[in-house]
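> Below is the sequence, then the predicted model.
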Amino acid sequence: MIRAVCPASCGELIQGYIFGGEKLISYAVDMYSTVSLYEGKRPDDMPIDMEKAYRAVDETFRLCGYSSEESKDIAIDIDSQISAGKGMASSTADICAAIACASEYIGRKLSKEEVAGICTGIEPTDSTIFNTLTLFDHVGGDICRDYGKNIESGVILIEGREIIDTVSFHKKGLHGLIRSGERQMKRALELFEEGLCEQDMGKIGQAAIISGLERQNVLPKRGLEALIEKSMELGAYGVNVAHSGSTVGVLYPQDKVDMGKLIYEIGKLEIVKAAKSVESCTIVQGGAKLQYM
């Protein structure tokens, strides 16, 4: 048996119309999908998340020069901590971990470009498939900028109740609305890159706020503005959103802000009261990792 894990995202730091099309920068948190691969019979009926993961296995075999006939006796199990349909990259994690298992079984290490190609061939994909922060064309699969580092911040993950199908969302004909935010997204990207270069989380938090507020025109989150205002009053770096989901993240300095007080105070707000859950998360490295048993 081969086993691999891939982390969730807490939405995106920025997402919008950048460099002629929609791009995103996700960040990974410590919730995981675990995929186990073994030789065995595939189930006749399976849920959509399992179908996507099996497709990832088949596409990995095909990319490595094997036929679908040669992958039909490969089975997988998925054990995920990640809520689906909330903008937390649940399917991305399943697919990426399945690719890691299949490539290990075959004995070939795939490049990040190859992994991105398989993932986006199945569905729009978060950049949590990469080890470090990446500006990514989540539909076309192009790696626009690999920043080579991750951010350090505390995160309060607010999981909304609304479930949104990512594939259906991206078919809604929202291109015009998204494109109208190009100027704002240019500013958000500039702030993000300045903040990353200068190790200034305040600028990164501001970039996330600009992107999140711009997305209110496309997928509004009731009470987001009040959450941003209260979080900033309490010393947070900023607030980011899942741009095609209902999850929201509050980024804060762990050495300066009391997490318990932050959760208590924002817990009085409408957007948090209506949430399914509120919890503290740790930012981790993205990408799938093999687990050796």
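Arrived safely. No experiment lies behind these values; they were computed from the predicted model shown.
> Could you use CA atoms for every contact and neighbour count after this?
OK.
> Do you have the strands of this protein handy? List them.
Per DSSP state E, the chain has strands spanning 2-18, 21-39, 74-80, 134-136, 143-146, 154-159, 238-241, 248-252, 277-284, 289-291. These are given in chain order.
> TSV for the ones you listed, including distance to T92?
Written out in TSV, the entries for the strands of the chain read as follows (distance: least, CA to CA, whole Å):
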stretch	distance to T92
strand 2-18	8
strand 21-39	9
strand 74-80	12
strand 134-136	13
strand 143-146	16
strand 154-159	17
strand 238-241	17
strand 248-252	18
strand 277-284	16
strand 289-291	14
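> would CSV of these with mean neighbour count be doable?
Converted to CSV, the strands of the chain look like this (neighbours: other CA atoms under 10 Å):
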stretch, mean neighbour count
strand 2-18, 28
strand 21-39, 23
strand 74-80, 18
strand 134-136, 23
strand 143-146, 14
strand 154-159, 23
strand 238-241, 28
strand 248-252, 27
strand 277-284, 16
strand 289-291, 16
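> Could you measure from the residue in the chain sticking out farthest from the centre over to C119?
In the chain, the residue that sits farthest from the middle, by CA atoms, centre = their mean, is E69; the gap is 32.2 Å. Taking CA to CA, to the nearest Å as the criterion, E69 is separated from C119 by 21 Å.
> again, but for R108
The spacing between R108 and C119, counted by CA to CA, is 17 Å.
> structure B:
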Amino acid sequence: MQAPRDVTPVQGTTGVGTAFGTFGELLQGALPEEGGDFLVTLPVARWSMATFRHDPGAGRITVRPAHKTKALRLARTIAEETPGPAGGALTVSSVIPEGKGLASSSADLVATARAVANALNVPMPPARIERLLAPIEPTDGVLYPAIVAFHHRAVRLRAVLGSLPAMTVVGVDEGGAVDTVDFNRVPKSYSTAEGWEYARLLGRLTSAIPRHDLAEVGRVATRSALMNQSLRYKRSLEPMLEICRDVGGLGVAVGHSGTTLGVLLDSRDPSCTRRATAASRACADLAGNVAVYRTLSFPGVPARPVAPDTSLLPA
């Protein structure tokens, strides 16, 4: 699809784009409907930033660091859809660990789309980003400034669930790395009962998030982590659940397709610092590497929930 012909790149400009990462997901599974694979995001204050320096005389686009090949592919696709020469240099920098289930690749791509669009002076609404990312890889919903339910395999928004008060996440990494594309190539055999349970869990989040019910959010996240054990087993989950109980946490969230687990704490709680310190010490004894994250809030974001589509199920 070509951009409108009256949209001309600004010559020699520089565009910058950013995108946040996530601490795994609050919920991930499959709903009892066709194409029902979905996740619910847990945005955190870790960022990817892309800078695109437009050079019409360059003839091609390059990327640094060189292994960011998906971002390079995306930048070249946007350039091909834009009239006029669109060579230049793309730089991607991030503080989001790769291969851990923290949406690092999705954040890189969303930041890249925004940076290139800013430099070339072309529109880049969420629907266009979804279309551009779909051929590249399954994608997290980090292009939306909210907690969202997102069909990551189809790269399509399902619903905006709203925003939550800030939480502190005391996280551990079991080590290694998981390739998102490879993980999503593996068929996921969810039973009918599991599909209905995921639908109920999504319904609970859809209700809890606008109410800012962090206790219910923690319960749903914990249940999703337990259900995911058959797909991506985490040896530290049971010990993390015990730590969560010991410190009075809300629940445990995991990178369903990654290697991370974290205890959720209410940042508004006057005892949050004490609880986080206790959780960090226990996690250090468990895994030896601990990182503390803060979730993002998006004041004023209205919820736009969508109910599960059960019309394709047998009566």
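That came through fine. Keep in mind that this is a model prediction, so the values were computed, not measured.
> So between R108 and C119 of structure 1, which is more surrounded?
Each of R108 of structure 1 and C119 had its neighbours counted (other CA atoms under 10 Å), and the higher figure belongs to C119 (30 against 12).
> Mind telling me what the more buried one corresponds to in structure 2?
Aligned counterpart of C119 of structure 1 in structure 2: L133 (TM-score structural alignment).
> counterpart of S244 of structure 1 in structure 2?
S244 of structure 1 maps onto S257 of structure 2 when the alignment is built from TM-score structural alignment.
> Quick check: closest non-adjacent residue to its match.
Taking CA to CA, 6 or more residues apart in numbering, and ignoring the residues beside it in sequence, S257 of structure 2 has G101 as its nearest neighbour in space, at 5.5 Å.
> how about the one you found, what's its match in structure 1?
Structural alignment places G101 of structure 2 opposite G87 in structure 1 (criterion: TM-score structural alignment).
> wait, isn't that match in contact with L219?
No: in this structure, G87 of structure 1 is not within contact of L219 by CA atoms under 8 Å, at 11.8 Å.
> For these two, indicate the residue with more neighbours.
More neighbours surround G87 than the other of G87 of structure 1 and L219, with 29 against 17 (other CA under 10 Å).
> Contacts only, for the more buried one.
With CA atoms under 8 Å, 6 or more residues apart in numbering as the criterion, the residues that contact G87 of structure 1 are S9, C10, G11, I164, T166, A242, H243, S244, G245, S246, T247.
> Is it possible to get TSV of the residues you listed that adds distance to E152 of structure 1?
Listed next are the contacts of G87 of structure 1 as TSV, based on distance: CA to CA, whole Å:
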residue	distance to E152 of structure 1
S9	15
C10	14
G11	16
I164	29
T166	28
A242	19
H243	21
S244	24
G245	23
S246	23
T247	20
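> ok, of the residues you listed, which come out buried?
Among the contacts of G87 of structure 1, those buried by neighbour count (16 or more other CA atoms under 10 Å) are S9, C10, G11, T166, A242, H243, S244, G245, S246, T247.
> A89 is in contact with the last one, correct?
No: T247 of structure 1 is beyond contact range of A89, at 10.6 Å (criterion: CA under 8 Å).
> Show me the common contact partners of the two, please.
Common contacts of T247 of structure 1 and A89 (CA under 8 Å, 6+ apart): G11.
> What residues of stretch 240-248 of structure 2 count as buried?
Burial within stretch 240-248 of structure 2, assessed by neighbour count using 16+ other CA under 10 Å, is assigned to M240, L241, I243, C244, V247, G248.
> Would you mind pulling the contact partners of that stretch?
Contact with stretch 240-248 of structure 2 is made by 250-252, 261-264, 275-276, 278-279, 282-283, as judged by CA under 8 Å, 6+ apart.
> let's see it at 6 Å
The contact list for stretch 240-248 of structure 2, computed with CA atoms under 6 Å, 6 or more residues apart in numbering, reads V263, R275.
> And it, how far out from the chain middle?
25 Å (CA atoms, centre = their mean, to the nearest Å).
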